[in-house]
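**Student:** The following block contains a protein sequence and its predicted model.
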Amino acid sequence: MVKDLDPLMAMVLINYVYFRGQWERPFDKNLTVKADFHVDRNTKIEVDMMKKMGRFDYYQDHDNHTTVISLPYKGNTSMMIVFPDENKMEVVEGFINKDYLRHWHDKLYKNNLNFYMPKFSISVDTSLDEILKEMGVTEAYTDEADFSGISDEIKLKVSKVSHQAVLSVDETGTEAAAATTIEIMPMSLPVDMVLNRPFMVFIIEHSTRSIIFAGKISNPAAA
């Protein structure tokens, strides 16, 4: 994030969050197979599809065209996956907010699933300038900016705000770790849940109920 700095830049303020998550119950690498993922109606790609059978925190919101599943990490975090019904991604994107996430979280119940999820690694590097200005942060970019609390010798203003996010997901979690688990589940017919089209992910920290990562996976195989 600090490469190619402008020589005239007086100061760089960096906020960095690093999340290393290991699944509470890892996927078995021997069950990962090649499978199709439908990026859109006309584009189909091949991905590494992980599989896990067992009891999951699950909720199907028929009124809002969405299926939700929560995968716990070791510790106090989990990944909530929001899987819109086919052709309903834009509808779900239009209403989703933190209150809906809390509503879904409160509605989760244990259900037996055959769960299929693609391995993926995504990286996003974007400018937040226009977003901040739309939120009302405008004077900070002008010569009228007042950063005298930081420096009363040099007149400062914001030149740009950059944001970068990276998330990798595989059988063990977000980074390599060795673990073996055996899961016992009741003998009832499981429901198939296959993430074979775009879905959203939210990493949630439970003690503060904070969302520390949010993203949409449209193409798991994208560079």
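**Tutor:** All right, it came through fine.
**Student:** For the rest of this, base every contact and every neighbour count on C-alpha atoms.
**Tutor:** Will do.
**Student:** what's downstream of the helix or strand Ala165 falls within, the next helix or strand?
**Tutor:** Per DSSP states H and E, Ala165 falls inside strand 162-169. Scanning forward in sequence from strand 162-169 by DSSP H and E, the next helix or strand is strand 191-194.
**Student:** and the comparison structure, right after this:
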Amino acid sequence: NSSELFTSPKEKKRKEKKRKGKIQELLPVDSVDSLTKLVLVNALYFKGNWAKKFKDGFTKEQPFRMTKNTTKPVQMMFQREKFNWTYIKTVHTHIIELPYVGNDLSMLILLPDDISDDTTERDLTYEKLSKWTSSEMMEKTEVDVYLPRIKMEESYDLKSTLSSMGMQDAFSEDRADFRGMSEKNDLVLSHVFHKCFVEINEEGTEAAAATAASMTTRSLISAIQFIADHPFLFFLRHNETKTILFLGRFCSP
């Protein structure tokens, strides 16, 4: 019975353990019943520590501007360090690279100047992102980085999206072909569920959550101001292959 398979306590506990308990209830309520034959589920788990960590004592509450007239408080982290940075004039956007320990992976953050400007997101392609973040475009620069703590969790049913992209046979009783999985060839895909959890704090991305300190700079040398106090895009990149492992948009705490 497929519904028993997906909801058995033993199976549920095993899957949550593999995801470190960060992604729970992957299947929506009532999404699986006795008629369900096949469901595709995907969960992403990543934990990385910053190569240059934010100090807890510098974190303080600041407003995050969701729109020009609406703000919400966030815990804003701060550090001044040298990072790869660039400014793309054509789309009025700052880009910074925050590497993880080992430098195999980096988080790329694209921060538009204008809070209501969606040009960067609308026109962005993989080719443009690759060009903008290439070694020829970015330079090691001293930057004052203000970045909010983030905790995001999103769920998606990708059936309609995949169907509109041309993946239709898998969802059709008449055309589905899963003979490689079942000799009876009686399987048809009912849903494609995806769930993602992202947490960013002083330690890094998805680290488990000090002493008091004031937010001061180390010297009078001017530094680039990278203040992520309004919506921005972020990407997790594998640096050797330039593969984007996940991406997101932070627009509201």
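**Tutor:** Happy to help now that I have it. Please read these numbers as outputs of a predicted model, since none were measured by experiment.
**Student:** How alike are these chains, TM-score-wise?
**Tutor:** Here the TM-score for the pair of chains, by TM-score structural alignment, normalised by the length of structure 1, is 0.89; 214 aligned residues with a CA RMSD of 2.0 Å.
**Student:** Okay, buried residues for the strand holding Ala165 of structure 1 please.
**Tutor:** Applying a neighbour-count criterion of 16 or more other CA atoms under 10 Å, one finds 167, 169 buried in strand 162-169 of structure 1.
**Student:** Mean deviation, it versus structure 2?
**Tutor:** For strand 162-169 of structure 1, the mean deviation from structure 2 after alignment is 0.7 Å (mean CA distance after the TM-score superposition for structure 1).
**Student:** so how far is that strand off the chain centroid?
**Tutor:** Using CA atoms, centre = their mean, to the nearest Å, the mean C-alpha position of strand 162-169 of structure 1 is found 9 Å from that of the whole chain.
**Student:** what helices or strands is it leaning on?
**Tutor:** strand 120-127 (3 or more CA pairs under 8 Å, 6 or more residues apart in numbering; DSSP states H and E).
**Student:** State the next helix or strand along the chain beyond the biggest strand by length in structure 1.
**Tutor:** The longest strand of structure 1 (DSSP state E) is strand 44-61. Per DSSP H and E, the first helix or strand lying C-terminal to strand 44-61 of structure 1 is strand 66-72.
**Student:** counterpart of that following strand in structure 2, which residues?
**Tutor:** Under TM-score structural alignment, the counterpart of strand 66-72 of structure 1 in structure 2 spans residues 93-99.
**Student:** Do a quick rundown of the helices in structure 2.
**Tutor:** Chain-ordered helices for structure 2, with DSSP state H as the definition, fall at 2-7, 9-18, 119-123, 126-132, 159-164.
**Student:** Adding mean neighbour count and distance to Phe250 of structure 2, write these out as TSV.
**Tutor:** Shown next, in TSV, are those (neighbours: other CA atoms under 10 Å; distance: least, CA to CA, whole Å):
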stretch	mean neighbour count	distance to Phe250 of structure 2
helix 2-7	14	32
helix 9-18	13	25
helix 119-123	13	12
helix 126-132	12	18
helix 159-164	14	22
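**Student:** Relative to Asp113 of structure 2, which of the ones you listed is closest?
**Tutor:** helix 119-123 (10.2 Å; CA to CA).
**Student:** Quick one: the residues in structure 1 that that closest one pairs up with.
**Tutor:** Going by TM-score structural alignment: helix 119-123 of structure 2 matches residues 91-95.
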